[in-house]
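K.L.:
Pasting the sequence and the predicted coordinates here, then a few questions.
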Amino acid sequence: MASSQIIPTRMELAKTKKKLTMALRGHKLLKDKRDELMRQFFDLVRENMELRLKVEEGIRDANRNFVVAKAGMDQQTLSTALMTPKQAVDLDIGYKNVMSVNIPVYTTKTKTADANDIYSYGFAFTSGDLDGAVKSLADILPDMLRLAEIEKSCQLMASEIEKTRRRVNALEHVTIPECQRIIKYITMKLDENERSTQIRLMKVKAMMLEDAHHYKEKNEAKFAEMAQEG
């Protein structure tokens, strides 16, 4: 805001001081929010790295078992064994608020409670390697869902951290310095006006005293003249 557009009045000064107070308070709250978001973000990043390694290792194990199973079984038998899944998983997506960020929470529920329902085939014509591959995928599924949940949470939190960082910088480098500059300018102008008013009052007082002194001298001279004539 240019200084020529600022009206240097006490009302404007009070309004700007109120704006500065709110900006300082908002700056502190946003900084605290940014710091807490970053702390939780880094916690999720560490968990994400650990889970990713675990999931990748589980997928490698499952792939190895599938390759071995495929080598020991003909393609038609393998396709028939996996054609009709016996178990199903329902995924429910909820949300929880973390520092004004709605991050996803995944909840799963299997169609049946029997752990053996992950096998959609009989064991007579299939190899144990296929069982191991299916078991590996079933075991790694919760970690895969948790990994997806964490990665989405990291994306949302990173976006919120960036927005909060921009707001903090705007307050710190634009709004607060601008308010401080306006307060300084208005205070300086008000002080100048007050000094000018005091100087004018002093001059008026001096003129009034001078006029009173001349008036007294005139009266004294007049009385003296009247006394001489009497």
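P.N.:
The structure has been received and is ready for your questions. Numbering: from 1, shown residues only.
K.L.:
switch to C-alpha atoms for all contacts and neighbour counts from now on
P.N.:
Noted.
K.L.:
buried residues in stretch 163-178?
P.N.:
Of the residues in stretch 163-178, Thr164, Arg165, Arg167, Val168, Leu171, Glu172, Thr175, Ile176, Glu178 count as buried by neighbour count, 16 or more other CA atoms under 10 Å.
K.L.:
how would you label Leu91: helix, strand or coil?
P.N.:
strand (DSSP: H, G, I helix; E, B strand; the rest coil).
K.L.:
if I look at it, how far off is Leu156?
P.N.:
20 Å (CA to CA, to the nearest Å).
K.L.:
So between those two, which is more surrounded?
P.N.:
Higher neighbour count among Leu91 and Leu156: Leu156, with 16 against 12, using other CA atoms under 10 Å.
K.L.:
name the helices or strands packed onto the strand or helix carrying the more buried one?
P.N.:
For Leu156, the element it lies in under DSSP states H and E is helix 128-170. Packing partners of helix 128-170 (3 or more CA pairs under 8 Å, 6 or more residues apart in numbering; DSSP states H and E): helix 10-72, strand 101-110.
K.L.:
what do you get if the cut-off is 10 Å, keeping everything else the same?
P.N.:
helix 10-72, strand 89-98, strand 101-110 (3 or more CA pairs under 10 Å, 6 or more residues apart in numbering; DSSP states H and E).
K.L.:
try this one next to it:
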Amino acid sequence: MSSRQLLRITRPTKLELIRLRRRLAVARRIHRILRDRLTLIVQEFFIVVKKLYRMRRELNELLELAYRGYSQAYAFYGHRELSLLSNPLATGVEVYAATRNIVGVRAPLIELKSYPKEHSIILPPETLTIYRVRARVLELLVSIAELEKELQVLGIEFERTKRRVNMLEHVLIPRILNTIKYLRSKFEEREREEKTRMKRIKTVLTRRRGVAIL
């Protein structure tokens, strides 16, 4: 057996064998926990993907609706008139950003703290569609940004956890098992040698007794 397949041990003693058995039990327990965690991360990942798909579809529909309204207004009023009308409506929004815990992963939390203010400006009928959907578009943009970042951190955590699972499954646990097997074979070899030695001693003593009797 190659030394690369074994753990480094100070001396092949039975106490070391007991320690290795305990270490094997801990490694298997951690491996099981990490595999369960990996399953949860994958489940959460696909939940987020579905949410993101629905939100992107809704956003595309709203943007398409707004674009049709803008095209009509542009054809009717031209770029200059539309710019003059939209300037009073250009208000800022506040965004709240924090983090939250999802399956043990620090994921972003982004929320709109304030929405565009309502104005008493009389708008052309062709631009009303844009004005009505803009709040929902902002909500969707913020939510999509949050979900995309969440997917990113989940993906990073998945890769990190997967590496640890693979290391335990394909490196550490097999090495512990091989080392335990190696120690057992050493102890069995010692036991056989001890039995052979005792037989030789017994044979020598028996012969000496026979000589003494003669």
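P.N.:
Sure thing, it's come through. Predicted model, so just to flag it, every value in this text is computed and none were measured.
K.L.:
Between the helices and strands packed on helix 128-170 of structure 1, which one is closest to Asn193 of structure 1.
P.N.:
Smallest distance to Asn193 of structure 1 across those (CA to CA): 11.6 Å, for helix 10-72.
K.L.:
and Leu141 of structure 2, how many neighbours?
P.N.:
Leu141 of structure 2: 15 neighbours (other CA under 10 Å).
K.L.:
Let me see the contact set for Tyr119 of structure 1.
P.N.:
Tyr119 of structure 1 makes contact with Ala81, Leu82, Thr84, Pro85, Lys86, Gln87, Leu130, Asp131, Val134, Lys135, Ala138, according to CA atoms under 10 Å, 6 or more residues apart in numbering.
K.L.:
The last one pairs with which position in structure 2?
P.N.:
Using TM-score structural alignment, the partner of Ala138 of structure 1 in structure 2 is Ala135.
K.L.:
Could you report the distance from its match to Arg184 of structure 2?
P.N.:
71 Å.
K.L.:
repeat for Thr99 of structure 2
P.N.:
51 Å.
K.L.:
do the same with Tyr67 of structure 2
P.N.:
76 Å.
K.L.:
try Glu111 of structure 2
P.N.:
From Glu111 of structure 2 across to Arg184 of structure 2, the span is 61 Å (CA to CA).
K.L.:
Give me the neighbour count for the nearest residue to Gly94 of structure 1 once chain neighbours are set aside.
P.N.:
Spatial nearest neighbour of Gly94 of structure 1, chain neighbours left out: Val105 (4.9 Å); criterion: CA to CA, 6 or more residues apart in numbering. Close neighbours of Val105 of structure 1, defined as other CA under 10 Å, add up to 17.
K.L.:
Enumerate every residue touching Val105 of structure 1.
P.N.:
Asp92, Ile93, Gly94, Tyr95, Lys96, Leu145, Arg146, Ala148, Glu149, Ile150, Lys152, Ser153.
K.L.:
Ok, Glu188 of structure 2 next?
P.N.:
Listed by CA under 10 Å, 6+ apart, the contact set of Glu188 of structure 2 reads Tyr182, Glu194.
K.L.:
Just give me the match in structure 1 for it.
P.N.:
Aligning on TM-score structural alignment places Glu188 of structure 2 opposite Asp191 in structure 1.
K.L.:
Also Ile176 of structure 2?
P.N.:
In structure 1, Ile176 of structure 2 lands on Cys179 (TM-score structural alignment).
K.L.:
Next: Ile47 of structure 2.
P.N.:
By TM-score structural alignment, Ile47 of structure 2 lines up with Asp43.
K.L.:
How about Leu34 of structure 2?
P.N.:
Match for Leu34 of structure 2 (TM-score structural alignment): Leu30.
K.L.:
Please apply the same query to Leu17 of structure 2.
P.N.:
In structure 1, Leu17 of structure 2 lands on Leu13 (TM-score structural alignment).
K.L.:
ok, now which ones touch its match?
P.N.:
Ile6, Ile7, Lys19, Cys179, Ile182, Ile183, Lys184, Tyr185, Ile186, Thr187, Leu190.
K.L.:
my read: the first one touches Glu12, true?
P.N.:
Yes: contact criterion CA atoms under 10 Å: Ile6 of structure 1 and Glu12 qualify, at 8.2 Å.
K.L.:
what do the two both touch?
P.N.:
In contact with both Ile6 of structure 1 and Glu12: Ile182, Ile186, using CA under 10 Å, 6+ apart.
K.L.:
For Asp129 of structure 1, see how far away Lys111 of structure 1 is.
P.N.:
Look at Lys111 of structure 1 and Asp129 of structure 1: by CA to CA, they are 25 Å apart.
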